[in-house]
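Asks: Got a predicted structure plus its sequence, pasted below:
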Amino acid sequence: MLQRAAKGEISLNLPLFQTKYTADPAPLVVGDTLFLFTSHDASPEDIPDVNEKSSAGFFMYDWLLWSTTDMVNWTEHGAVASLKDIPWRSRENGAWAIQTVERNGKYYLYAPLHGHGIAVLKADSPYGPFKDPLGKPLVWDQSNWFDIDPSVYTDDDGQAYLYWGNPHTFYAKLNDDMISLKSEVTKLPHIKHYQEGPWIYGRRQGDRETGSYKYYLAYASTCCPEALGYAMSDSPTGLWEWKNYIMRPTLRDRGNHPGICDFKGHSYVFGQSYDLMHLDTFTHHERRSVSATEITYNEDGTIQEVPYWLDQEPVKQLCWLNPYQRVEAETMAWGYGLKSAKMGIENTGVVADMPTSTGKKNMYIFDINDGEFIKLRGVDFGNGAKKFNITAASTGSCKVTLRLDGQDGPIVGEAVISKTGSVEKYKAFNTKVTNASGVHDLYLCFSNTSGETRLDWWKFGN
């Protein structure tokens, strides 16, 4: 079934991203955009030690950023920061789970250096560049290795709290500068089934003005397999009372990590699985992928349990995609088999070769082969599109067939990308479009590929 889904034949609640393996989702809502920060499990070609390329272990060097306005079509922004941005790090592998929060127009990225404390990076934008303002750990108890999976929540009164810990739970109050502690570190009593990956947030139940305020601590439950559990409290510091699973343990998964947010009137939980890797192999490797689903709350504030990711319908689209504005090629609902990179940066996965945090840079799609496609959900063509433009660079050629509602759906246009002189030289390629009106899923299907082709952006016209 997974293989058929990858070919666009059936609809499942599949992982959100396919160009890279992802884990540890951390959502951040800014205006009408949801940003999702993730950790990054290296693909075999990105692992520097040739003897480890088939290893089942973790190989994690940087952190990634994605964004959406509709919950189904996601734009990739590449590596937002890497271990190289923390010069006092103790090892070249271990870019574990982060969380990024905003305060007073600044963005703070909290990162664990397992066994060496928790770092904080600061930026003027969610895209970075992120810089280390301290040059040392924000938190580091040298007596243990519990310093993992930081989560930050700012309460209505402006007080920010930093949570972390595996297999114990710790918290401390943050000062208004978000880069120093206001209180001593407190170790909480054991929370039922707690293992790691705390995610703390608050939410008012019932009436927005008079309803009771509840605090939530979601987490990965006792391994293995890990599930998504949660506890509740009347205070951001506890006492925390176990409530239930958000998603209960299943042998189809062995690890999980929650990220929860409210966005455009809906609540979403993000987690991880091995479903993307299972399109290629069921031999275990730590190559995870992030999924999401909507959650609902009962009148008492408890969260209704959800089934495993693949047992649910895909997330509902919140607004239609406008094809008459520039759409980056790395914006997609599905694009299995394709790769992406930032222009001008050869990010090999080796820490020594990584740039420090660059901020927002243009990206491109590459490694395009016959039979692959980019799917976009809910594209609103209105009264009808008449033309299609795509900007690309190529040392060979590639045919882009535009289809509606399926990989084998009706053809509304075909553009042929030809040689541009080099993969650094981008040109515009055009085609006429017919019979494309109303709202449809759009498939950019690739065939007749030769040489190397890189896609930058596309746009329809009328």
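Replies: Noted; the coordinates are in hand.
Asks: From now on I want contacts and neighbour counts done on CA atoms only, so please keep to that.
Replies: Fine.
Asks: starting at the chain centroid, how far to stretch 177-185?
Replies: 28 Å (C-alpha atoms, centre = their mean, to the nearest Å).
Asks: Stretch 244-251 too?
Replies: That offset, for stretch 244-251, works out to 21 Å (C-alpha atoms, centre = their mean).
Asks: For it, which outside residues touch it?
Replies: Residues outside stretch 244-251 that contact it (C-alpha atoms under 8 Å, 6 or more residues apart in numbering): 225-231, 303-308.
Asks: what's the answer for stretch 136-144, then?
Replies: 88, 115-120, 147, 179-181.
Asks: switch to 6 Å and redo it
Replies: 117-119 (C-alpha atoms under 6 Å, 6 or more residues apart in numbering).
Asks: now do stretch 175-193
Replies: By C-alpha under 6 Å, 6+ apart, stretch 175-193 touches 169-174, 221-222, 242.
Asks: Please list the members of these that lie in strands.
Replies: Those of these mapping onto strands are 170-174, 221, 242, per DSSP state E.
Asks: top of the residues you listed by neighbour count?
Replies: residue 221 (28 neighbours; other C-alpha atoms under 10 Å).
Asks: Tell me if I'm right that that one and residue 195 touch.
Replies: Yes. Counting by C-alpha atoms under 6 Å, residue 195 is a contact partner of residue 221 at 5.0 Å.
Asks: Next one for the comparison:
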Amino acid sequence: MIHDTSRRIPEYIMGRDYPRAVTIFVSANHYQPLTQISFMLSKKQLASIFAITLLINGSSAAEAAEDHQFEKTPKLGTGNCNPLLDFLHVADPTAVVHNGRVYVYGTNDQQELDSVGRDGKNSYAHIHSLVMMSSDDMVNWTYHGIIDVEQAAPWTGEKGVSWAPSIISRAESDGLTHFYMYYSHGGGGVGVITATSPVGPWTDPLGHDLIDVNTPGLTDCPAPFDPGAVIDENGVGWLSFGGGRSSKATTFLPGSARIVRLGSDLLSLDSEISEIPAPYFFEASELNYINGTWVYSYSTDWVDRTEWNDPEVSHPSICSIGYMTSTDPLNRDSWKFRGDILKNPHDYGMEYTNNHTHFLRFNNEYYIFYHTNHLADFRGITTGYRNICVDRLEVDENSIAIPTGQMTQTGVSQIKPLDPFAWQQAETVAATSGIKFEHTDVAGNMVACGLGSGQQSEVRGADFGKGASRFEAKVRGKGVIDIHIGSPKGKRVGSLVIDHPQWQTVSVRLGKKLKGSQDLCFVYRDGDFKFDEWRFIR
């Protein structure tokens, strides 16, 4: 075969002197040593050689991917946008908007799977980290890595499990935006970590749980976990939480959902702890504040609905996400159940699972983040590993009526084009196959690593306008990045050859100008290298 080094030929074609000397490198396959051959070619002959090279290398790129068996994905080449990430398992979403991006965080189910294996049940016992991702277009997601809560809060101990975060932010007197991440410290408490960037670094300001079973004023709440936080229009913070069954529990009213007003520092409590009388309450508390109204959402229990006395609204369905509203949140009797926001994934054609959601307004639309087992099921993993998804949600801000939403594999539409002429991170992806990432010294910045064995990544909706003529990337190691249009089997427009032991920005001229809106697929082959960022040049 002709090795990809010959992709440099189009630049030779632009020369003026023909015939001219050309050097190419050949090998029997991708892994054999290269042999150098030099000879004279006319312009016409050279163009023919280049065309043949494109054909041969197009098939070899596909073969490279097929030679290595990676976990299947329901996203690559399909146009599906759910789940948000397809290279690791993440659950229990929370989200915040900052500087035109939505940042999403969740429980690191992947840590449990890596600890117990594909056949091991997800008991959450090995999870002590959270996952970060963000997007400004809702389709291409930037993976910002993990928050090692055990490292940020050493007092939690080696087995200090951390799940189900809830994040709020506000601008403070130092001119910075401060982020407050509340999280379940197992089933027995709520911890908090803070940062002045949505991707950290994160630190623990308290050295202990904000809430646990020994908190003064907290009674009859056996599992004070799964926090849901919000800041109201007056800048006051609120926190909901709870789980288990109170001593007075009935099937209809377990009696363990709670809400409290936070202190001005958002790190203390500033009111009595009040009950939210959530019917068929189970877990997964979350709070929103819309037009003077507190909106409490939660996961309902798996039990049969044997009791219901409200003729104005149907009872919550089995293990659904229900919601309640109040204009006086510390008044237990002010809360009213309004209906299901989402039903169980089984009602949308997927497998049964628990759920945890967060909804917010972004770019003048409401979106709801939730999790399903679809990615695990697609891969034949049936032991309870979950992934965050997103769909549109209709919210009437006047009446606070929220019709039951949908769970789809299609997901949501891209709300803005990706700019291919700005530097884009290798960890910004719409779909992947076989990709792994590692942290750098910069908080929230990752690099793709271990590339060169047929891995693939896809970005969608890149707007090239009148055209791009070159591609460049910051890379390190040895290998090749093939650039395809649309999918791994789509037309290949360029191949970037990498041979640098240190980080280097390398470029290649495209075989044909890219114009208009395009989905791109990068195929990584013939080596072992790392990939940090990329862009196209007009």
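Replies: Alright, I've got the coordinates. Predicted model only: the values in this text are computed from it and were never measured.
Asks: And the TM-score between them?
Replies: Put the two chains on top of each other and the TM-score (TM-score structural alignment, normalised by the length of structure 1) is 0.85; 424 aligned residues with a C-alpha RMSD of 2.5 Å.
Asks: hang on, residue 5 of structure 1 in a helix?
Replies: Yes. Looking at residue 5 of structure 1 with DSSP: H, G, I helix; E, B strand; the rest coil, it is inside a helix.
Asks: Show me what it lines up with in structure 2.
Replies: Matched across to structure 2, residue 5 of structure 1 falls on residue 74, judged by TM-score structural alignment.
Asks: what does residue 321 of structure 1 give?
Replies: So residue 321 of structure 1 corresponds to residue 418, using TM-score structural alignment.
Asks: Quick check: the gap between that match and residue 21 of structure 2.
Replies: As judged by C-alpha to C-alpha, to the nearest Å, residue 418 of structure 2 and residue 21 of structure 2 stand 41 Å apart.
Asks: who has more neighbours, the two?
Replies: residue 418 (22 against 12).
Asks: Could you pull up the contacting residues of that one?
Replies: 461-462.
Asks: With residue 95 of structure 1 instead?
Replies: Counted by C-alpha under 6 Å, 6+ apart, residue 95 of structure 1 has contacts 60-62.
Asks: Among the contacts of stretch 244-251 of structure 1, which lie within strands?
Replies: Short answer: the contacts of stretch 244-251 of structure 1 in strands (DSSP E) are 228-231.
Asks: Alignment lookup: residue 145 of structure 2 to structure 1.
Replies: In structure 1, residue 145 of structure 2 lands on residue 78 (TM-score structural alignment).
Asks: Please apply the same query to residue 476 of structure 2.
Replies: By TM-score structural alignment, residue 476 of structure 2 lines up with residue 393.
Asks: Spatially, which residue comes closest to its match, not counting chain neighbours?
Replies: The shortest distance from residue 393 of structure 1 to any non-neighbouring residue, by C-alpha to C-alpha, 6 or more residues apart in numbering, is to residue 426 (4.4 Å).
Asks: was I right about that neighbour contacting residue 390?
Replies: No. Counting by C-alpha under 6 Å, residue 426 of structure 1 sits too far from residue 390 to count as a contact (9.9 Å).
Asks: So which of those two has more stuff around it?
Replies: Remark: of residue 426 of structure 1 and residue 390, residue 390 carries more neighbours, 24 against 19, as counted by other C-alpha under 10 Å.
Asks: Confirm that the more buried one sits in a strand.
Replies: Yes. Membership of residue 390 of structure 1 in a strand is supported by three-state DSSP.
Asks: contacting residues for it?
Replies: 428-429, 457-458.
Asks: Just the buried ones among those, please.
Replies: 429, 457-458 (16 or more other C-alpha atoms under 10 Å).
Asks: any idea what residue 488 of structure 2 aligns with in structure 1?
Replies: In structure 1, residue 488 of structure 2 lands on residue 407 (TM-score structural alignment).
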